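>>> can't give you the sequence, but here's the structure:
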């Protein structure tokens, strides 16, 4: 039972309501739904070269850790796509499988350049959206802004490689289980790693998002103040992916139009949801920033309740 005075609970509820109202108004004013579509467009363009990077890396991985581990990594990547996109996107998943069956490590450099160029375009839109959220004039030259987007794109590819190499393959490029066997801890290692696999991915994702929200806006955001939006985005990504999976499993099978267009529309829709969640996280940080830097002057009790931070 809540032991706080009724007046204190009412004040907190008023703050939460005012915050939600302000947040919704800022999302609408900054046109996040339209900017998410623009971001998703460039992100979709980066999918094909990004997959080529993954394919080429798996070819290198096979030389490092052996064919069995590389095939297991391939199966997990395809399985994840199938899990989220369901059978409605079977054509897209089959295309990914066919790429994996034709590993060419020589494609790595070309694919990486293509992925970086298209991803940097997506992050350029993200930078503009975050500046809009913070009401910050862009003070960096165009070339520097593009370099920031390029670094973010490179960081995204690095994160994907780490997720593939650590979360999918396992620690020490898949040699962790062998090391544990030598120490007589094979069963313990398998149990602990299976338990830690998802938390490690979540921590890495939140860290990457925090870096993005710290460096992307023209107005520098502190690490601690970039964290709420990163956590919010990570939660939204998992929730949106799960909800999208449920929608495709239940509703899409009854929609002949979606079935006719196939995996392309499904991938674009999923990418749009992820892009929107990213911008919503940035907007959350911006609204919290405004509330921290708001000058509180003489005001009525109701106005003071709206001006105070959500969490005292």
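Cool, the structure landed. Predicted model, so just to flag it, every value in this text is computed and none were measured. Numbers count the residues shown, from 1 in each chain.
>>> going forward, measure contacts and count neighbours with C-alpha atoms only.
Fine.
>>> what are the ranges of the helices in the stretch 151-300 of the chain?
176-182, 186-215, 223-250, 256-261, 263-292 (DSSP state H, counting those that start in this stretch).
>>> Quick one: closest of those helices to residue 147.
Closest approach to residue 147 among the helices of the stretch 151-300 of the chain is made by helix 186-215 (11.6 Å; CA to CA).
>>> Report the angle between that closest one and helix 223-250.
110 degrees (axes from the mean of the first three to the mean of the last three CA atoms, to 10 degrees).
>>> Also compute the angle for helix 186-215 relative to helix 263-292, please.
60 degrees.
>>> And helix 186-215, how far out from the chain middle?
14 Å (CA atoms, centre = their mean, to the nearest Å).
>>> number of nearby residues for residue 100?
Using other CA atoms under 10 Å, residue 100 has 21 neighbouring residues.
>>> need the contact list for it.
By CA atoms under 8 Å, 6 or more residues apart in numbering, the residues touching residue 100 are 55, 74.
>>> how much space between it and residue 59?
Computed as CA to CA, to the nearest Å, the residue 100 to residue 59 distance reads 9 Å.
>>> go on, residue 191?
In this view, residue 191 and residue 59 are 28 Å apart by CA to CA.
>>> higher neighbour count, these two?
residue 59 (23 against 10).
>>> Does the more buried one touch residue 106 like I think?
No: using CA atoms under 8 Å, residue 59 makes no contact with residue 106, being 9.6 Å away.
>>> Please point out which parts of stretch 100-116 sit buried.
100, 103-105, 108, 111-112, 114-116 (16 or more other CA atoms under 10 Å).
>>> Please apply the same query to stretch 282-294.
282-291.
>>> Next, report how far the strand or helix carrying residue 90 is displaced from the centre of its chain.
If you go by DSSP states H and E, residue 90 is part of helix 90-100. Centre-to-centre, helix 90-100 and its host chain are 22 Å apart (CA atoms, centre = their mean).
>>> what element comes up after that helix heading to the C-terminus?
Following helix 90-100 in sequence, per DSSP H and E, is helix 108-133.
>>> Run the angle between the helix holding residue 90 and helix 263-292 for me.
90 degrees.
>>> Relative to residue 226, which of the buried residues of stretch 282-294 is nearest.
residue 285 (6.3 Å).
>>> which ones are touching the nearest residue to residue 81 once chain neighbours are set aside?
Excluding the flanking residues, the one nearest residue 81 by CA to CA, 6 or more residues apart in numbering is residue 93, at 6.7 Å. Shown in contact with residue 93 (CA under 8 Å, 6+ apart): 78, 81-82.
>>> before we go on, here's another structure to hold up against the first:
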């Protein structure tokens, strides 16, 4: 009998929760609802603009990062040899000609590279790495904030923790990118020429390894960006969608760049930076679309941790609203929606707009509140009529003003 009264346990996995709660809903209907929710999230949180912001800060971090890495060559020249350093310097100068003119390469790029690679520059390495770390982590911070807001958990994690998490994820992204990006650039054929004895193995495992590493990194990014911990595997759908969007976007971008940027173009020397910026923007857009898909799935089938965090946040908001009260004159004006919630405490509690809005609300409430009725026969009203139910006799002559001279605005009643 006791076993029959026990509450059944909640299904642990997301797939089991789907089957338990949506067994009567068709798969097509469920997919349509998820797609609509994801599209609404993308439009509501303007992920196109956020992707452009992340792409800008990512591109801003590339030059100081490369400069600091090149500066390290001055300390390892005894290991690498002078020929290796000269080859790297020549390759960088050839790449800089896509951005700078020949005069700019001779007067700007070449002297800087010569000073950096000559004996090492600790000040340049440290400053360049700090600039790269700040701008790159700023781009990662855009992803973390957007993912947190999409899940409805903004304000749960503090500013300092968010910034430190962005620093850590940027370091991990550098390590992963140093492995994955060179593999994607050189291709399997170049790798086979380096390792000829493993041709069959490389041809078989090349792309699967790259795809698995990319999915692992994206899933980890989505997993740690949410302030509460949920099963790691539940963030995989968004990673797969982001990877598919990135492949499709890169293919379409390649077609566009082939027809517009290659050869004579209006961009001139800026063609290469524009192409890199567009590619980074497409990648950031794909990452945010995957985050929107994960957030839509979590809103439909929430995990235990995210559901509890959202309920706790809603309860805290209700408690704060109850303490303030709807008619509290000292209640500060509500900040606009473009301000993040965690910045609302730093806004001025009394500004001109808030006072005007408060006076408007109080004035409207005073007009809507009816004046209390006086008992009959308690005294004359403004027209001199006694409150006994009988009208006062109308005097002859011109009508008297409602207020005596000198009191035309009702100062006496005040």
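Yep, that arrived. Quantities reported herein were computed from a predicted structural model and do not represent experimental measurements.
>>> What's the TM-score once they're superposed?
Overlay of the two chains. TM-score (TM-score structural alignment, normalised by the length of the first structure): 0.68; 265 aligned residues with a CA RMSD of 4.3 Å.
>>> joint contacts of residue 100 and residue 59 of the first structure?
In contact with both residue 100 of the first structure and residue 59: no residue, using CA under 8 Å, 6+ apart.
>>> measure the corresponding residue of the second structure for residue 11 of the first structure to residue 33 of the second structure for me?
By TM-score structural alignment, residue 11 of the first structure lines up with residue 26 in the second structure. The gap separating residue 26 of the second structure from residue 33 of the second structure is 11 Å, by CA to CA.
>>> What sits closest to residue 60 of the second structure if chain neighbours are left out?
Residue 60 of the second structure's closest residue in space is residue 135 (CA to CA, 6+ apart), at 6.4 Å.
>>> can you tell me how far that neighbour sits from residue 59 of the second structure?
Residue 135 of the second structure sits 9 Å away from residue 59 of the second structure, going by CA to CA.
>>> and if you look at residue 318 of the second structure?
Where residue 59 of the second structure is concerned, residue 318 of the second structure sits at a distance of 42 Å (CA to CA).
>>> so the residue mapped onto residue 162 of the second structure from the first structure is in which element?
Counting by TM-score structural alignment, residue 162 of the second structure corresponds to residue 145 in the first structure. If you go by DSSP H and E, residue 145 of the first structure is part of helix 142-162.
>>> what's the offset of that helix from the middle of its chain?
Mean-position distance between helix 142-162 of the first structure and its chain equals 14 Å (CA atoms, centre = their mean).
>>> Report the mean deviation for that helix after fitting onto the second structure.
Compared with the second structure after fitting, helix 142-162 of the first structure deviates on average by 1.2 Å (mean CA distance after the TM-score superposition for the first structure).
>>> likewise stretch 110-127 of the first structure?
Averaged out, stretch 110-127 of the first structure is 1.6 Å away (mean CA distance after the TM-score superposition for the first structure).
>>> before we move on, the earlier item: so for residue 318 and residue 59 of the second structure, which residue has more residues nearby?
The neighbour count for residue 318 of the second structure versus residue 59, taken as other CA under 10 Å, is higher for residue 59 (18 against 12).
>>> ok, residue 305 of the second structure - how many residues close by?
Around residue 305 of the second structure there are 14 residues (other CA under 10 Å).
>>> wait, what's in contact with it?
Contacts of residue 305 of the second structure by CA under 8 Å, 6+ apart are 228-230.
>>> Could you check which helix or strand contains residue 154 of the second structure?
Judged by DSSP H and E, residue 154 of the second structure forms part of no helix or strand.
>>> shouldn't it be in contact with residue 144?
No: checked against CA under 8 Å, the pair residue 154 of the second structure and residue 144 is beyond contact range at 10.2 Å.
>>> Show me which of these two is the more surrounded one.
Shown here are residue 154 of the second structure and residue 144; by other CA under 10 Å, residue 144 has more neighbours (25 against 20).
>>> ok, that one - contacts?
For residue 144 of the second structure, the contacting residues are 162, 166, 225-226, by CA under 8 Å, 6+ apart.
>>> In CSV: those, plus neighbour count and distance to residue 178 of the second structure.
Output for those, formatted as CSV (neighbours: other CA atoms under 10 Å; distance: CA to CA, whole Å):
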residue, neighbour count, distance to residue 178 of the second structure
162, 17, 24
166, 26, 18
225, 24, 22
226, 24, 26
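>>> Identify, from these, the entry nearest to residue 177 of the second structure.
Using CA to CA, these come closest to residue 177 of the second structure at residue 166, 15.8 Å.
>>> what sits against residue 204 of the first structure?
Neighbours of residue 204 of the first structure in contact, by CA under 8 Å, 6+ apart: residue 159.
>>> Please pull up the equivalent of it in the second structure.
Looks like residue 204 of the first structure aligns to residue 213 there (TM-score structural alignment).
>>> and residue 358 of the second structure, how many neighbours?
20.
>>> I would like the range of the first structure that aligns with the helix or strand encompassing it, please.
In this structure, residue 358 of the second structure is located in helix 352-368 according to DSSP H and E. Matched against the first structure by TM-score structural alignment, helix 352-368 of the second structure finds no partner residues.
>>> any idea how far that helix is from the chain center?
For helix 352-368 of the second structure - counting by CA atoms, centre = their mean - the centre lies 35 Å from the chain centre.
>>> Just the buried positions in that helix, please.
Here helix 352-368 of the second structure shows 354-355, 358 as buried, counting by 16+ other CA under 10 Å.
>>> Is it possible to get CSV of those residues that adds distance to residue 172 of the second structure?
As requested, the buried residues of helix 352-368 of the second structure are exported to CSV (distance: CA to CA, whole Å):
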residue, distance to residue 172 of the second structure
354, 45
355, 48
358, 49
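>>> Tell me, how many residues neighbour the residue in the second structure that residue 273 of the first structure lines up against?
In the second structure, the residue matched to residue 273 of the first structure (TM-score structural alignment) is residue 282. A count of neighbours around residue 282 of the second structure, defined by other CA under 10 Å, yields 23.
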